[in-house]
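# Sequence and predicted structure are below.
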Amino acid sequence: MTIHMVKLSVGSEDVDDIANWQARYLKTSPNPMHFTRMFPKRAEEILRGGSIYWVVKGAIRVRQRIVDIRQEQDSEGRDMCALVFDPQLVRTYAQAKRPFQGWRYLKPEDAPRDLKSGEAALDIPPDLDTALKNAGVW
């Protein structure tokens, strides 16, 4: 079974901020990475096609496939977990997400679907997005 992760993109105003941050990272590495202190217990499930879903301004808005999870050490010798991502950012429908610390697992059936090619990536408030979907106009 595949499982995903969801994480807040702290300090990002929009998906372009994530793209710019990762473009700077790609100048020195073939893949963008994120470091965290905790190693996911479900790493094998994540590596079976899982993605990280980034929360920006209160909603999941974009995802990236996780291509590797490895143990590394920081400059002070402490163990860290490196999440290695595919460089491609895939826009998703906005899905409201309350603030939380760290990261959480996300079941595939609970993940927002990807925007199809040509679909507009509107950064509307998640509550409005939900209301429009429930009304059948979105």
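Alright, I've got the coordinates.
# Every contact and neighbour count from this point should use C-alpha atoms.
Fine.
# Enumerate every residue touching residue 12.
Applying C-alpha atoms under 8 Å, 6 or more residues apart in numbering to residue 12 gives the contacts 18, 56-57.
# Please identify, among these, the one with the most neighbours.
Tallying neighbours with other C-alpha atoms under 10 Å puts residue 56 at the head of the contacts of residue 12, with 24 neighbours.
# pretty sure that one contacts residue 8?
Yes: contact criterion C-alpha atoms under 8 Å: residue 56 and residue 8 qualify, at 6.5 Å.
# Going by neighbour count, which residues in the longest helix along the chain are buried?
Determined from DSSP state H, the single longest helix within the chain is helix 15-25. The neighbour-count check on helix 15-25 (16 or more other C-alpha atoms under 10 Å) flags 15, 18, 22 as buried.
# list the contacts for the residue most central in space within the chain?
The residue lying closest to the centre of the chain (C-alpha atoms, centre = their mean) is residue 53, at 2.4 Å. Contacts were defined as C-alpha under 8 Å, 6+ apart; by that measure residue 53 touches 4-7, 60-64.
# Included below, for side-by-side comparison, is a second structure:
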Amino acid sequence: MAHINLVKLSAGTENVDELARWQRTRRAQTADGKPRHVTRMWPKRADEILTGGSIYWVVKGLIQCRQRILRLDPVEGADGITRCAIVLEEGLIRTRPAQRRPFQGWRYLAPEDSPADLPESRQAEDALPPELSAALSEIGVV
């Protein structure tokens, strides 16, 4: 079975380093120390996500990184409502920037529509300012 990815806004995050810092906080982790993102809805295409899918993070209007999705855990909120914890592989993999308009929740992202990972030699580079990165992405130079 082919996999499918998710794309999600990293609300309130200014850059990839900030997202990484947040994921290292206890509040953003599972009991076994894995980073997670809790969402209201359970993905209908869970089987396809769990066969190699990643979550692509939108930071400041651009997909800038991704993480492989390890599992989906049910988690009950203080309000008694069961939600979906998307449990992620540790570490962010920087991708070629790709513009995304604001949206709520998450969206499915086909592998062929997903931005490529940056080469290993560029993973540790400081990110360009979002405006410059968006302009370069728009003209196909990244």
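Right, received. Where do you want to start? Keep in mind it's a predicted model, so treat the numbers as computed, not measured.
# Quick check: TM-score for this pair?
Overlay of the two chains. TM-score (TM-score structural alignment, normalised by the length of the first structure): 0.89; 134 aligned residues with a C-alpha RMSD of 1.7 Å.
# that older thread, format the buried residues of helix 15-25 of the first structure as a markdown table; extra columns: distance to residue 38 of the first structure.
As requested, the buried residues of helix 15-25 of the first structure are arranged in a markdown table below (distance: C-alpha to C-alpha, whole Å):
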| residue | distance to residue 38 of the first structure |
| --- | --- |
| 15 | 25 |
| 18 | 22 |
| 22 | 21 |
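# roughly how far apart are residue 134 of the second structure and residue 6 of the second structure?
Separation of residue 134 of the second structure from residue 6 of the second structure (C-alpha to C-alpha, to the nearest Å) stands at 21 Å.
# go on, residue 121 of the second structure?
25 Å.
# neighbour count winner among those two?
Between residue 121 of the second structure and residue 6, counting by other C-alpha under 10 Å, residue 6 is the more crowded of the two (22 against 7).
# residues near the residue mapped onto residue 125 of the first structure from the second structure, how many?
Under the alignment (TM-score structural alignment), residue 125 of the first structure pairs with residue 133 of the second structure. Counted with other C-alpha under 10 Å, the neighbours of residue 133 of the second structure add up to 19.
# isn't residue 133 of the second structure right up against residue 95?
No: in terms of C-alpha under 8 Å, residue 133 of the second structure does not count as a neighbour of residue 95; the distance is 11.7 Å.
# start to end distance for stretch 114-131 of the second structure?
This stretch, stretch 114-131 of the second structure, spans 20 Å end to end (C-alpha to C-alpha).
# So which bits of it are buried?
114-115, 117-118, 127, 130.
# so how far is that stretch from its chain's centroid?
Relative to the centre of its chain, stretch 114-131 of the second structure is centred 14 Å away, using C-alpha atoms, centre = their mean, to the nearest Å.
# and what of stretch 22-31 of the second structure?
With C-alpha atoms, centre = their mean, you get 15 Å for stretch 22-31 of the second structure.
# One more: stretch 113-130 of the second structure?
Counting by C-alpha atoms, centre = their mean, stretch 113-130 of the second structure comes out at 14 Å from the chain centroid.
# Touching that stretch from outside, list them.
Against stretch 113-130 of the second structure from outside (C-alpha under 8 Å, 6+ apart): 5, 15-16, 60-63, 65, 93-98.
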